[in-house]
Each structure stands twice: as C-alpha cells, then as structure tokens.
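Novice: give the three-dimensional model of this entry:
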Amino acid sequence: MNTLSTRARAALLGALLAPVFGLAGCTDLTVDPYSAVTPENFYQTETEVIAALSPVYSQLRATLWAYHNLSQVSSDETIVPTRGGDWGDGGRWLDMHRHTWSPSLVDLNDAWTASFAGVARANSLLRDLEPLDVPNKAGIVAEVRGLRAFYYYTLLDLFGNVPLIGDEEGEYSVDPDDLPPTETRETVFNFVVSELQAVRTELPVAGAGNGGRFSQGAADAILANLFINAPVFTGTVTASGLQPGAPRYQDAIDAATRVINGPYALNQGLEAWYSQFGPNNQNNAEAVFVVQHLPQDGYGLNFAHRWGHYNSFAGGGWNGFATIADTYNAFSEDDPRRVIFLQGQAYNQDQCDPAGIRDRECTAEDAINNRAGQPLIFTVDYPNGVNGAATEANGVRINKFNVDPDRGPNGNHGNDYAYFRLGEMYLIRAEARLRSGDAGGALTDVNALRARVGAPTLTSIDLDGLLAERLFELTYEARRRQDLVRFGRFTDAWSFKDASQGYRVLFPIPQIQIDASDGLLQQNAGY
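Specialist: Below you'll find the predicted structure:
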C-alpha cells in the first residue's frame, strides 16, 4: 500500500475517475443515494445492459481532440499556423508541430484524462456487472474490455509508461489507498494484447454492421496495429532515443489477414473511397471500428471546421489546420487520392463539391473571398506562423472528412470516424510482409489499394515507398506520427520543424499528473 497524501490521492483520482463519479449523480460519496436504482435492480434486460454501454462509447468522441491532434500536428501532415491574431494560443500548436513541447502542454493532459476517463467508465460498468447474472453477460463484458483496451492503446501510443487501472484478473475497482504505479510500456503493451486476445471470441463478428459496436474485427485490427508497432511499443525510450523491442511481423500478418478475410470490403472506385469519409458514411463496408457521430450539438465531428475558412460554408469554419508543402507535393498528380486537398481558389462548400467527384462541380459563381473581400486562394507555401506571419489563405487544406450539409451548430458534422478500416489492414500486412522478406506479397497488397482508386500500379516496393503509400491512403487518420516513429523518421527535420531530440518519440507524462501523484507517476526519459 502506498503512502500518497490525501490531497494527492484526491487530485489523481479526480483526473482518472471524475467521469465515473459524475455518472452517479452524487458528489458527496458519504451520503446515501436518493435513488433506489442499483445495478442489481436496473440490469434486468439486455436492452438495459446495452444502454449502460453508452458512456463507455461516448467517451470515444473525446479522443478525437487531443489524442488526434497530438498524433497529427506533431507530424509532417498537419500544422496549425498562427494567422495574425488567430490560433496563437500561447504557441501550443507550433510547439506541438516543431517538437518543442514541455510536460505542461495542455493537450497532453487533455489526452491523458480523455483516455483514462474511458478506462474509468469501462471499469465502473465491469464492476457493476461482475456479481450479476444478466443477459449476454459474456459478450457485454468482452465488449467493455475491448473498449478499455482501446483506451489503453491510445495511452500506450502517446505516453508509453502509464498506470494500469484494472487488470485481466477481474479486479476492476480502484482503492484510493492502493493506486497502481506507472507500468513500463512493454507491460502496458502486453496487457492490451492479452485483453484483446482474451475477449475476441466472445465478440460479434462484424462491427460496422452491428451499430458501430466493438467486434472481433475491431479486436483484430487493433492487434494488427499493435504487432506492426511492437518494436516501438515494447522498446525502451532513453534520453538518447528508442531502443527497439522484438518485432512481431507474423502476428501482424495473421491479425490483418483475419480482418481482410472478414465481413468487410474495400470501397471500389474513387467516389466510393472518398465517400467513406463523408457525412453519409454510416454503412461504410470498409469501416472496422468507428466513432459514431450525429449532426447535433455535442455529438458531431468537427474536422471540417478545423480546416474550413470562415467563409467556406454557412456559419464559417475555424480556419486553423493545414498541411505543409512537402506533404501536399508528395502526392503525384496521377494519384486520385489527391482530391482530399484544397489548393487554389476556394469555393462555398454548401453550393458545390471542390473535389469534383460527387454532387455539383464548382464554378466561378461558387468562388468565395477572404475577410477583406479579395479572392480566397489557398496557397501551398506559407510562413510557419511565428508572430502571426501566416495569412488566412496560407496553407493547403485537408478536405478528407468533408462538410455535412445537415450539420448541427458549433461544428457538429454527422461523419462517422473510423479509427480502423480495411485499407490499413492491407498496408499493415504489406509492411509486415516486406520487413519479413516477402516483397512480392507486399506489392500485391499495395497495388490492391492503388487499383481501387485508379492510381497506376507499382512494379516494386521498398520501405520508403511503403511509408509513402501509408501517407497517400491514411492522411489525417491519426497514423502519421506512429508511422514516422516506426520508420525512424519522426526526429528528422521537415519544413518548419526544429531538430528534435530522440526521446520525443514519446510524449511526457502531463506535469499536472506528476504533481498530483506525489511521486507515484514517473516521468518519461528526457523530460
């Protein structure tokens, strides 16, 4: 038993468990609850049990801010320049992009608390269900454990060395006098793998066609990602950089192949490929594990608002996120997937489709102006945003998750977001095959993705080419940071990025969590 001070325990528990306590409707835990509703008398039917899953699933939306932004903006795919007086925010976005962040970066704590809130909600439901005999209990428990494993996957990815709250032996409660210490990254990796392997046979086969529920396909897709990243996720990060762990390439091939052979299908043709990211993508046959959204306040996806200019659509976007010239220029003109970018004259997206592949193509009548009344031209090159040097027009915009014409207020679009989809499974299998010496098999998998959008097929593939293919297929899908780390390229200098120290392949544990833990949480090396 540790000797955390009462204040420190309260602070750390507040960060990890506040969302669960909020579900109880009572902040003073010494007071008898007013309601007579208990787990024993509430969970009478499978419908009631499924309703209790909602808080665990709803927390997925919270990961699409800090976790997604840290994954994107720290890479060469995304930059948020300071545009005059907009998007300065104390330099946080440029620190994220240029790898000059400190443990006090607010986004780190946001990502930490969002994922641990998901863990806490899952643990709370598992604790309630443990003594009960409810319909389909094995399947529901498997589903919750799978979701919890995903939340730990995000923590493993960003921070590596984190506490494990709840374990594979069914101990789901948290004793404030016995909080667990920080575990090694390899220990967390092994826990997530073991959880997913333990529950997969109790899960439904399909996910996307099962109302977005966690499925065998979701478990296998996360496993495939874990295994391809095993040298990173089981390695040790010192002040001088990453010391890789052992590869798990055959395991990655096996897990990816199970998804590929499952009840999913590649979207054939450019329009089908592009539409899988659009506002009407709820029946997407390629989606394996999705975060569902509704075009209602508080329930939508705000990606289109992040890049959209103030005049891009009614109500206006936030005019922040863009991509750097090197990334935009990496897409050849004969790769149709280049339609995800907006460059040149900007158009009103409530009136036309700038990609030109569905709905009405844009004409001069649809062109829009900047706030000064001049034509709005999205440019490829721009200053890095220091001292507000970028203009409102600088930067190519990523229009992959495009505008919902039926969107709700405050940037709430109805596009579902697939954390894992079938296309990535082909790329994971291709990479594992290539690293295992099977270049022919890797080439077949890569060309399957290129052919389905009408891109020219390749005659050979190497690791540099494979990394490029992941960029072409997965831009703005929270993979680029992972990929650059795995390929040893994350600390390379790219346009507008300072030289990075090797230890920055892991983010630091948020300083506020270190302070609250009274020495229980150990900071990552180098910070």
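
Novice: CA only for contacts and neighbour counts going forward, please
Specialist: Will do.

Novice: name the residues of the lengthiest helix in the chain that are buried.
Specialist: Secondary structure of the chain per DSSP state H: the longest helix is helix 106-129. For helix 106-129, a neighbour-count test (16 or more other CA atoms under 10 Å) marks 107-129 as buried.

Novice: so what does it touch, helix or strand wise?
Specialist: The helices and strands touching helix 106-129, judged by 3 or more CA pairs under 8 Å, 6 or more residues apart in numbering; DSSP states H and E, are helix 6-24, helix 54-58, helix 66-73, helix 137-158, helix 511-516.

Novice: here's the other one to compare against:
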Amino acid sequence: MNFGMVINMKTIKNLVRRVPIFLLIISLVSCVDLDPEPLSFFAPENTFMDKEGLDALLITSRKQIKWEWFGDAFNAGYCETPLVYEYAWSDLSVIGAPEVKEIHNLETQLTPNTNMALHLRYWDLAWNGIKYANTVISRVPKSSITNEEDKNQLLAEGYFHRAYWYYLLVHQWGDVPLILEEVAEPKLDFNTASRMNILQQMKSDMEFAVKWLPVNVKRGCVNRAAGEHLLAKIYLSTGDFQLAVEATTRCINDYGLHLMRERFGVNASNPNLDVFNDLFQEDNISATENKEAIFVVQERYGIEGNVAPKGSNRMRNFVPYWCNGAAVKTPDGKNGTTYDAGLYDGYELVEELGRGIAKIRPTNYGQYELWNHCGDDLRHNENNWYDISRLTYNRPASKGGSETYFGKPVERKFVSDTMRCYFSFPTVKVLIYKDDLNKGKTPTGGFTDQYVFRLAETYLMRAEANYWLGNIPAATADVNEIRKRAKAPELFTVSLDDILDERARELYIEEHRKVELTRIAFLKAQLGKDGYSLQNFSEKNWYYDRIMEKNNFFASQYFYSTNAFIMKPYHVLWPVPLTAITSNTQGRINQNIGYFGAEDNIPVE
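Specialist: Next comes the predicted model:
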C-alpha cells in the first residue's frame, strides 16, 4: 500500500463521475442467494453518508476478502491467488514452479524490494480492506442515520473487516502501523505500532461487534457467528484462552449451526459419495441446509461483482503438472501425457484433473505422514483424494504417444520431474467440476463459493484453547468430533501437534496456514514455552523449528531447477515493502529484523 492513498469526498465524486467504475463498486454481488439479483444503485449525493451508501461500502469490504480466494494477477504475468503463499512457506507445501517467477531461496529472493512474489498482494489487500473499513467506522457517527441499532450494526461489520485484515497483517508482518480512522488527506507520518497493542484494539472492537452483528444474514454476508469465530482467533493470539473457549462455544451452540454428519445437497442420492464430499460441492457451500458454513465468499459465473475473469485458479495452482508429456514418459520412451483439449481419446483425464502447473506441491508431511494410520478417513478416500498412482498415460499414438501404454498407469521411474509432475492431492478441495467457462476447453478452475469460516475450524480452535488451558480431555473431545464425522479413528489424548495435524487434514485451502503457525510461534514466545522468547523471536522461534521438522524441502535445502529451498528463522515474518518505508517520509515504519533496513528501527508502543 502507498500510505498516501486516501478515500475522501473528492475521490468519491470522481468515482461517481466515472460511472462504470463506480457502478462496479456499488453493485458488487458479494452477498448473494443461490439465485442472486444485482443490488440497487444509489444517488451520488447520499453515497457513504446514509445507510444505503454505507451498506454499499461494506459490500466492497466483503469483496476485498474475495480477492484472497479468487483473485488472480494476470496483469503481472501470474495466475494464482495470494492464498498460495500461506501454503508455500508452511509445513504442508512448497512452491513447485521454477524460480524464474517464484521464490525458493527466501534468504536471497525474499527481500524488502522483492517484486516477484504475490505474498506482497496481502500487503495491498489488507491496507485497502482496512481503508474501506475505517471509512465506514469514521462515517457512521457523521451519517444521516438516526436509528442506533442500524448505526451499531454498521459499526460492527466495519470492526469485523478491520479486525480480519489486521489479524492477518500482524501474523504475516508483525508490528505494523495502527490506523483507526479514515485518512481524508495525504499522510506521510505513519508509525509502527506493536502487534500486541493492535490485537488488544481488535479484541475490544470485536467484543462490541459480536453484540451487534445480525444473527441471520444471507450467505456471503457477515453474521454474529462469524464475529464470534474471528473474536476467538484474536483471543487465542492475546492468550485469553478461557475467553476463546467461551467465544467458540457460543459460536457452536447459539446460532443454529452444527457439523454436517448426514448426506445433503445436490448429490445426496448418490450412494458412492459421502458427507465430506457434499460439503465442498459447488452448489452446497451456500445452501441453506448447510449448517456448517459460518462465513462464505461467492463467485458465480456471469454475475456482476466477480473478482477474477475465470473464477478460482486453484485447480491450476494445486494440481500436479501431470500433463507435461516431456517429463512423464512411457517405458518405451514416448511422451506419455497431454492436456490437448482437441483430443478425443484421453481427454477424460483432462476434464477430470484440468491443466495443473504445480504452483504448490505438498511436502512429505502433507502428502504421506498426515495420513498414516488414518483408517477409513473420508478425507483420504477416492472421492476426496487423488492418489497419483491412479494417473494413466493419456497421449494417444496418433499424437506421438505410446499405443502399448495408452490408458495404463504412469510408472514413477519414468517421470523425470516428480517435483512438479507426480504427487497426490485432495481433489475435494482443489478440483472444481462446475466449470461453465471452460467446457470443452482445458479446465484451470472455475466458479465456486469458498468457505472463509467453517464450524469444523471453530471446534479445532476450541480444542487448541483448551489445550493451552491444560484441559486435555476437552481438547481431545473436540478433535474427536471432527474425526468421528470423517470416520477416522478416535484419539485417546491430543497434543498441539495432533490439533495441527487435524487442522491440516480438515482445513486445507481454507485456513491461513502460515498465519496460524506464526500465531502459535508468537504464543510460545509470549508464554516463554519450550525455550522461546519474544526477545530473540527473529533468531529462534517455533515456526521455523516446525518448518525444519515437517517440510522436507526446506529442511534438506532441496535443490530444484537452479537453486535450493532455503529458509532462516527470521522468515517467520515477511519483509515490509521498501516503498512503504521510503515513501513515509515524516514517520517511521519499521523493517522486520533480518532484512536490510531493520538497523534504522525505533522502539514501538
């Protein structure tokens, strides 16, 4: 973010004059039914000063969250969402793509002036999200609204959006500026605030918000249960573990939610599928019968307000580059696979898997260790998980393939690039079958809704809070609720590792994995657990130690293409963009320790 960027009345008037852009902003369908209708338009003179105008700005705030899950960066030559970086530098995955466009060696490639990594999009997304939220928060008291309940509900959702983005910022970057008001004129004197002071402010805001957020809303909007869920995350961050138990318990018990244990939705009559598969069918995520969804974001084909021209690219990003025939050879030396949409024979595999490029590929922990002794876990059955041993040669002899091996299983020893082209993955989280845009073409993803908060995570947050409180039986009971639904063997007792393992199995591409690991690293340092301390957090922290334990690529400094996967302890926090520091000429935005510029830091409050 350029901290000089502001929303003021002149900007608003300019937006109004630029009709196409303005209509895009105020008619976003970020909160829709299964049969959505466009929102109404509002008169410019009322915009952001009456209830309708402020509601429109909250719609923009909801859209801002959609960019995490569906947004792409085609203009920059990329085609992934920012969320991939929550997995690329975690225990579960690494970047699979070549280092020409991506970062393998964080020590040399991830710097304050790095411009090639889309993790920096989180910086822009977060500050714009905070900007929109602060505009609502600042304008409600000045508005023409007289109904106090309406005012408080608007404030409550404004607080929700601001807290949502600050929760991510303080676990991606740590200490950052704390901005609590609309910035109505150019400002160049921002100063860094401490992560804990920011979290305490967000805690206070969200305690107000959960009293005023509406209980019942359309899917895609923010309800009170979502507020409780976010408040619990903040309580976990501040170490208020009993309050986290209470917030998660209210979320679980008080708002008509429950885990989906029985078949439901569009495929309920198909006996070959299961309830976990039902949860992720595109038409089921926002269905009213789905009582597990707390907060979802929605992208629908042909509906105004979408943020990406082709919907989600997760199929492209998380599926192996199986169709690279030059790397996937047959035993008789022919190119074995293809994504050519013009083929008839063999195209079924393209329709099933799409054209993956392995932007993200799993670690041994994510691909194998998590599933050891999992029994009949639904999350690892053929409905929901694609074991790469199922991959077959699909290039016909007429296109240079092998007549002998066509349709037979790919043999791993003839795959020259197993890093990108040969690994297993969770189909239920990655594949999108309702692809209205790419029918008959090469699928890369498609339009679907996406969980942001789901009740399964609420149970696992309560389990973690009880773990920190020393109430292991209660923590075990909550983990087992999730495992029972998945038909996995129940556990006798749980550790923190068990809870994190369960999050990985249940919440892949739903949770912010890097953020949650960093939050726990801060917690261990705050509590002085296991020899960790805030005083030397960038030199010794639990996040780095876990990556070295679970991520075989970073732990072994695995060499791929032309460089190695290297991480150091200070990479627990990302570098503040150099432009944000240098353009802030009248204040001081600190750099994180380990990156150049940190020598000029000043103490924060």
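
Novice: can you pull the TM-score for these?
Specialist: Aligned and superposed, the two chains score 0.76 in TM-score terms (TM-score structural alignment, normalised by the length of structure 1); 458 aligned residues with a CA RMSD of 3.6 Å.

Novice: how about residue 354 of structure 2, what does it touch?
Specialist: Applying CA atoms under 8 Å, 6 or more residues apart in numbering, one finds that residue 354 of structure 2 lies in contact with 315, 316, 319, 339, 442, 443, 444, 445.

Novice: closest one of these to residue 109 of structure 2?
Specialist: residue 316 (23.8 Å; CA to CA).

Novice: any chance you could list what contacts the helix or strand containing the closest one?
Specialist: Using DSSP states H and E, residue 316 of structure 2 sits in helix 314-318. Outside helix 314-318 of structure 2, the residues that touch it by CA under 8 Å, 6+ apart are 80-81, 84, 353-361, 425, 430-432, 443-445.

Novice: just to revisit the earlier point, mind putting the contacts of residue 354 of structure 2 into JSON lines with neighbour count?
Specialist: JSON lines is the format used below for the contacts of residue 354 of structure 2 (neighbours: other CA atoms under 10 Å):
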{"residue": "315", "neighbour count": "26"}
{"residue": "316", "neighbour count": "24"}
{"residue": "319", "neighbour count": "29"}
{"residue": "339", "neighbour count": "25"}
{"residue": "442", "neighbour count": "18"}
{"residue": "443", "neighbour count": "27"}
{"residue": "444", "neighbour count": "27"}
{"residue": "445", "neighbour count": "27"}
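
Novice: with distance to residue 217 of structure 2 as extra columns, can I get these in JSON lines?
Specialist: Compiled in JSON lines, the contacts of residue 354 of structure 2 are given as follows (distance: CA to CA, whole Å):
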{"residue": "315", "distance to residue 217 of structure 2": "30"}
{"residue": "316", "distance to residue 217 of structure 2": "33"}
{"residue": "319", "distance to residue 217 of structure 2": "35"}
{"residue": "339", "distance to residue 217 of structure 2": "42"}
{"residue": "442", "distance to residue 217 of structure 2": "37"}
{"residue": "443", "distance to residue 217 of structure 2": "33"}
{"residue": "444", "distance to residue 217 of structure 2": "32"}
{"residue": "445", "distance to residue 217 of structure 2": "28"}
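
Novice: and the alignment partner in structure 2 of residue 51 of structure 1, which of the three is it?
Specialist: Residue pairing (TM-score structural alignment): residue 51 of structure 1 is matched to residue 56 of structure 2. Three-state assignment for residue 56 of structure 2 (DSSP: H, G, I helix; E, B strand; the rest coil): helix.

Novice: same thing with residue 103 of structure 1?
Specialist: coil.

Novice: pretty sure it is touching residue 509, no?
Specialist: Yes - in this structure, residue 103 of structure 1 is within contact of residue 509 by CA atoms under 8 Å, at 6.4 Å.

Novice: the two: who's more crowded?
Specialist: Counted by other CA atoms under 10 Å, residue 103 of structure 1 and residue 509 do not tie: residue 509 has more neighbours, with 25 against 19.

Novice: which strand or helix spans the more buried one?
Specialist: Using DSSP H and E, residue 509 of structure 1 maps to neither a helix nor a strand.

Novice: alignment lookup: it to structure 2.
Specialist: Using TM-score structural alignment, residue 509 of structure 1 sits opposite residue 576 in structure 2.

Novice: re the thing from before, average distance between the helix holding residue 316 of structure 2 and structure 1?
Specialist: Aligned to structure 1 and superposed, helix 314-318 of structure 2 gives a mean residue distance of 2.1 Å (mean CA distance after the TM-score superposition for structure 1).

Novice: which part of structure 1 matches that helix?
Specialist: Against structure 1, helix 314-318 of structure 2 falls on residues 303-307 (TM-score structural alignment).

Novice: so how far is that stretch off the chain centroid?
Specialist: In this view, stretch 303-307 of structure 1 has its centroid 15 Å away from the chain centroid, taken as CA atoms, centre = their mean, to the nearest Å.
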